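A.B. asks: show me how the following folds:
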Amino acid sequence: MTAAKHYAGDGSHTTSYYAASANTRTLRPELKGDQKFDVCVVGAGYSGLSTALHLTEQGMNVAVIEGARIGWGASGRNGGQIVNGLNASLQTIERRYGKDTASFVAGIVMEGGDIIRERVATYDIKCDLKATNLFTAYTSAHMRELEERLALWRGYGIETQELISKEQIRDYVGSEAYAGGMLDHAGGHIHPLNLALGEADAIEKNGGTIFEMSRVVDVDIDAAEPVVRTQAGSITCKTLVLCGNAYLGHVVPQLTPRVMPVSTQVMATEPLSDALAARLLPTDTCVEDIRYILDYYRLSADKRLLFGGGTVYGGADPRDIEAKLRKNMDKVFPELKSTKIDYAWSGNFALSFSRVPQMGRLNHNTYFAHGYSGHGVTGSHTFGRILSEAITGDISRFDVFENVPWIPFPGGRMFRVPYSVIGSWYYGFKDRFGL
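C.D. replies: I've put the predicted structure just below:
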């Protein structure tokens, strides 16, 4: 029986540039009948794929269940930027949780990018991997923030970043908009959907099994061995890993209030001439500014400008994505005002109230990871490794994150959206007036 329509419609990828330029469109089979595996991973985004790939490399019998297609959610729609760090800054983590926790986080914030580069090299994943990313500042207040960030990160032994002056930044971005910035030589960018597809291929090469179009309708975590049920089958496993993130829905009620879906938007221009692309981004780095609601952009392999930004709390899609993003793109690059937009799309990430991702257990053999709050490309790969360590017996790093307290959204699910909108107004006011 074919699964009924659900959050993913018919399961097809969104009409994004990434889906149009994907390396492969192979459809994996739907889960049918009752099956058994050592480990069942729910969700074929980066968290689930990273966890499964680490486990298959150790010879474990692993199944991944995806309700739509591999990388259907944020992992196949995001800005494609390898940005080191969490949404919550090291300053915030140090102030809120203490220096020991901040030291631990500082020790792993570079790990996700390293894992991605290792995966690309080991499995020859064709995902247009490129080096470096640039944080840009609009105001002197933003520059002071970057200076403080640089000093703090260097205090924790991270030496990959350097400040860029207003004069120097033109070597990286052909725009008059910025007061300066900070370059991270350990950052980079990728075609995100092709990375996910390459990791899925690697899992299968290592003996793992992937089921697509297999929406989970029920999870029994109270049994001695967890059972995951879809409309056409079930998996009984020794260990269950829940990596549905913003798209897990209400299948596991214990996780629903922990995060809020938030949509962000991306658009892709028509291919630019070599000369124009070189003027806009001379070093082909990826860029994001440091405002509360930020813009991010980069060049694709075929010289399109991929420009993203904006947020909609609660996860709704804007009526006109191009209209929402166009004015910001034109402000940064006025010479693109007449440039055609070929693709525009939206997708959800999972926001935690603390902006710190969450990892834990619902019982002794059911694990979860979610809430990367817009910084999931690197964080999800690190969390996948840490989950695999815990499942195979090393809980030292897992325990640190499991013991970080999660904070519920004020007002619960009913008021979390208006509360977050009011907060964004406040921080947007500060950004606008350089406070």
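
A.B. asks: drop to CA atoms for contacts and neighbour counts, all remaining ones
C.D. replies: OK.

A.B. asks: ranges for the helices of the stretch 151-300 of the chain?
C.D. replies: When assigned using DSSP state H, counting those that start in this stretch, the helices of the stretch 151-300 of the chain occupy the ranges 192-205, 274-280.

A.B. asks: for those, which one sits closest to T239?
C.D. replies: Nearest of those to T239, taken as C-alpha to C-alpha: helix 192-205 at 17.3 Å.

A.B. asks: which outside residues touch the closest one?
C.D. replies: The set of residues external to helix 192-205 that reach it, using C-alpha atoms under 8 Å, 6 or more residues apart in numbering, is 18-19, 22-24, 45-46, 49-50, 52-53, 56, 70-71, 75-80, 119-120, 123, 125-127, 209-210.

A.B. asks: ok, of the residues you listed, which come out buried?
C.D. replies: 18-19, 22-23, 45-46, 49-50, 52-53, 56, 70-71, 75-80, 119-120, 125-127, 209-210 (16 or more other C-alpha atoms under 10 Å).

A.B. asks: keep only those of those that are in helices.
C.D. replies: 18-19, 46, 49-50, 52-53, 56, 119-120 (DSSP state H).

A.B. asks: ok, so of those, who is nearest T139?
C.D. replies: The shortest separation between T139 and any of those is 33.0 Å, and it belongs to Y18 (by C-alpha to C-alpha).

A.B. asks: what number of residues lie near Q161?
C.D. replies: Under the neighbour criterion other C-alpha atoms under 10 Å, Q161 is assigned a count of 20.

A.B. asks: who's in contact with the residue nearest to it when sequence neighbours are not counted?
C.D. replies: The spatially closest residue to Q161, leaving aside those adjacent along the chain, is D184, at 4.4 Å (C-alpha to C-alpha, 6 or more residues apart in numbering). Residues near D184 by C-alpha under 8 Å, 6+ apart: 132-135, 160-162.

A.B. asks: can I get those residues in TSV including distance to H370?
C.D. replies: Shown next, in TSV, are those (distance: C-alpha to C-alpha, whole Å):
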residue	distance to H370
T132	26
N133	24
L134	26
F135	25
T160	27
Q161	27
E162	31
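
A.B. asks: just the buried residues from these, in ChimeraX please.
C.D. replies: Applying 16+ other C-alpha under 10 Å to the contacts of D184 leaves a buried subset, and the ChimeraX line that selects it is:
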select :132,133,134,135,161
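
A.B. asks: what distance do you get for M359 to H370?
C.D. replies: Distance, M359 to H370, by C-alpha to C-alpha, to the nearest Å: 7 Å.

A.B. asks: how about this one, so we can line them up?
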Amino acid sequence: MSVSFEPDHAASWYAATANPAAERPALEGEVECDVCVVGAGFTGISAALHLAERGLSVVVLEAVRVGYGASGRNGGQIVNSYSRDMDVIEAKYGAETARALGDMAFEGNRIIRERVERYAIDCDLRDGNLFAACNQKQLEGLREHQALWERYGYRELELLEGAALKREVNSDRYTGALVDHGGGHLHPLNLVLGQAAALESLGGRIFEYSPVTGLAHGEPVVVTTANGQVRAERVVMAGNAYLKGVLPEIEGRSMPCGTQIITTEPLGEERARALLPNGLAVEDCNYLLDYYRLTRDNRLLYGGGVNYGGSDPADITAVIRPKMLKTFPQLADVAIDYAWSGTFLMTLNRLPQFGVVNGNVYYAQGYSGHGVTCTHLAGKLIAEVMHGQGERFDAFAGLPQLPFPGGRLLRVPLSAIGAWYYQTRDRLGI
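C.D. replies: The predicted structure follows:
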């Protein structure tokens, strides 16, 4: 199942509060460059910026607008590590692979912060996020999580119970929580727009409204749009859930998934701080998790749920508002000003997929819900491998990239059955 394109950004709080950014032109005619990047989300813009900093000429092709997809619609949480933690990676793929990925698990966070500082990007960056346990089993899992991350040298975690938890989240829903003082949250659309401007300041070129219609392998690679071509020595495929038949070798190994977000009317500072006194971003520990945070104008931004295949519910507010009220029943009188959906790409093992096709077409995709940080790491690793430093890129590229059981026809219903099973375990606390 492919994801369709709308003519502009989703009608989200992010789009309504985005920093000014002029539309870029569509590609017309033929251009040449060292590297052509397909997709102007976090992966593509991160890779392009790292490559431009190394002196390469870069052209970015975007089907709609910079940050149009998941990069401009997500929950805005800086969550370290991956959608599978290092103990799972070690059990499945060995200690050497776990160590290699573990050494990079917190790097995406650092890259984001370095980019914000270096290029003075205004994106509401705030420190701190929190993992909330809904039952005792999940709390024990957080204790193990803390010990595991400390094994990899990360000591920014604090376990909370009782009154200490209530000082961070004013909800009766949770048994305990783990605070990551080194995590954070931000305005993701403004982050990617700021990095796109930084790329252009270094000579990079971005063409919007230029969906790719074909890719001819060779030396150079020829990337075709409706009205133009890019001839490039190397190509980076960074379309993630929005690739549409351009590189079929990698499109069958993952599945688009939709998630939904609502944003309340402004609550006022006093009422907002009564919910989250210290402004931490929160996600719970359920298989299909809820996530939320305060915005700069004191709204509650609340997301949750997964639609396998990427389809949208008919009424997003009707789906997400009950989740919000389960967490914060004190918001029953609050209006919802924005409701939107976003599509991310999930892999079977929930780990990102990196690789190279025909020696000069690179790809990174399938962050499975941990895209904000891992996309920024991916961009750096792509720049490294193109400059002959491939060990870290290869640590990801060596992971199995298996298709979902049942193929394109059955992957959605089979995934939904699996999700129902894990949801039931969450409700029963087992």
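
A.B. asks: any idea what the TM-score is?
C.D. replies: Taking TM-score structural alignment, normalised by the length of structure 2 as the basis, the two superposed chains have a TM-score of 0.98; 429 aligned residues with a C-alpha RMSD of 1.0 Å.

A.B. asks: hmm, back to that, what do we get in structure 2 for the residue nearest to Q161 of structure 1?
C.D. replies: Under the alignment (TM-score structural alignment), D184 of structure 1 pairs with D180 in structure 2.

A.B. asks: returning to that earlier point: from the helices of the stretch 151-300 of structure 1, which stretch is densest packed?
C.D. replies: Comparing the helices of the stretch 151-300 of structure 1 by mean neighbour count (mean count of other C-alpha atoms under 10 Å), helix 192-205 comes out on top with a mean of 23.

A.B. asks: list the helices and strands the longest helix seen in structure 2 packs on?
C.D. replies: Across structure 2, the longest stretch assigned as helix under DSSP H is helix 407-428. Judged by 3 or more C-alpha pairs under 8 Å, 6 or more residues apart in numbering; DSSP states H and E, the packing partners of helix 407-428 of structure 2 are strand 300-308.

A.B. asks: average offset between the strand it packs on and structure 1?
C.D. replies: With both structures laid over each other, strand 300-308 of structure 2 and its partner residues in structure 1 are 0.3 Å apart on average (mean C-alpha distance after the TM-score superposition for structure 1).

A.B. asks: returning to that earlier point: in strands only, show me the contacts of D184 of structure 1.
C.D. replies: Counting by DSSP state E, the part of the contacts of D184 of structure 1 found in strands is 132-135, 161-162.

A.B. asks: in TSV: these, plus distance to H250 of structure 1.
C.D. replies: Shown next, in TSV, are these (distance: C-alpha to C-alpha, whole Å):
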residue	distance to H250 of structure 1
T132	38
N133	36
L134	37
F135	36
Q161	41
E162	44
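
A.B. asks: what count of nearby residues applies to G309 of structure 2?
C.D. replies: Around G309 of structure 2 sit 23 other residues, with neighbours defined as other C-alpha under 10 Å.

A.B. asks: which one in structure 1 is aligned with it?
C.D. replies: By TM-score structural alignment, G309 of structure 2 lines up with G314 in structure 1.

A.B. asks: touching, P277 of structure 2 and E168? I think so.
C.D. replies: Yes: counting by C-alpha atoms under 8 Å, a contact exists between P277 of structure 2 and E168, whose distance comes to 5.7 Å.

A.B. asks: who has more neighbours out of those two?
C.D. replies: In this comparison of P277 of structure 2 against E168, neighbours counted by other C-alpha under 10 Å, the higher total goes to E168 at 22 against 16.

A.B. asks: what's that one aligned with over in structure 1?
C.D. replies: Residue pairing (TM-score structural alignment): E168 of structure 2 is matched to Y172 of structure 1.

A.B. asks: which residue is nearest the centroid of structure 2?
C.D. replies: Among the residues of structure 2, the one closest to the centroid is G371, at 2.3 Å (C-alpha atoms, centre = their mean).

A.B. asks: what is the aligned counterpart of that residue in structure 1?
C.D. replies: Per TM-score structural alignment, the equivalent position to G371 of structure 2 in structure 1 is G376.

A.B. asks: which part of structure 2 matches stretch 41-54 of structure 1?
C.D. replies: Per the alignment by TM-score structural alignment, stretch 41-54 of structure 1 matches residues 37-50 in structure 2.

A.B. asks: go on, stretch 346-363 of structure 1?
C.D. replies: Going by TM-score structural alignment, stretch 346-363 of structure 1 lines up with residues 341-358 of structure 2.

A.B. asks: and the matching stretch, what's buried?
C.D. replies: For stretch 341-358 of structure 2, by 16+ other C-alpha under 10 Å, it's 341-355.

A.B. asks: D426 of structure 2: which of the residues you listed is nearest?
C.D. replies: R350 (18.9 Å).

A.B. asks: tell me how far the alignment partner in structure 1 of E150 of structure 2 lies from Q161 of structure 1.
C.D. replies: Residue mapping for E150 of structure 2 onto structure 1 gives R154, with TM-score structural alignment as the criterion. The gap separating R154 of structure 1 from Q161 of structure 1 is 9 Å, by C-alpha to C-alpha.

A.B. asks: ok, now G412 of structure 1?
C.D. replies: 39 Å.

A.B. asks: do the same with G43 of structure 1
C.D. replies: Computed as C-alpha to C-alpha, the G43 of structure 1 to Q161 of structure 1 distance reads 33 Å.

A.B. asks: go on, N206 of structure 1?
C.D. replies: Relative to Q161 of structure 1, N206 of structure 1 is positioned 36 Å away (C-alpha to C-alpha).

A.B. asks: check I190 of structure 1 too.
C.D. replies: Taking C-alpha to C-alpha as the measure, I190 of structure 1 and Q161 of structure 1 are separated by 20 Å.
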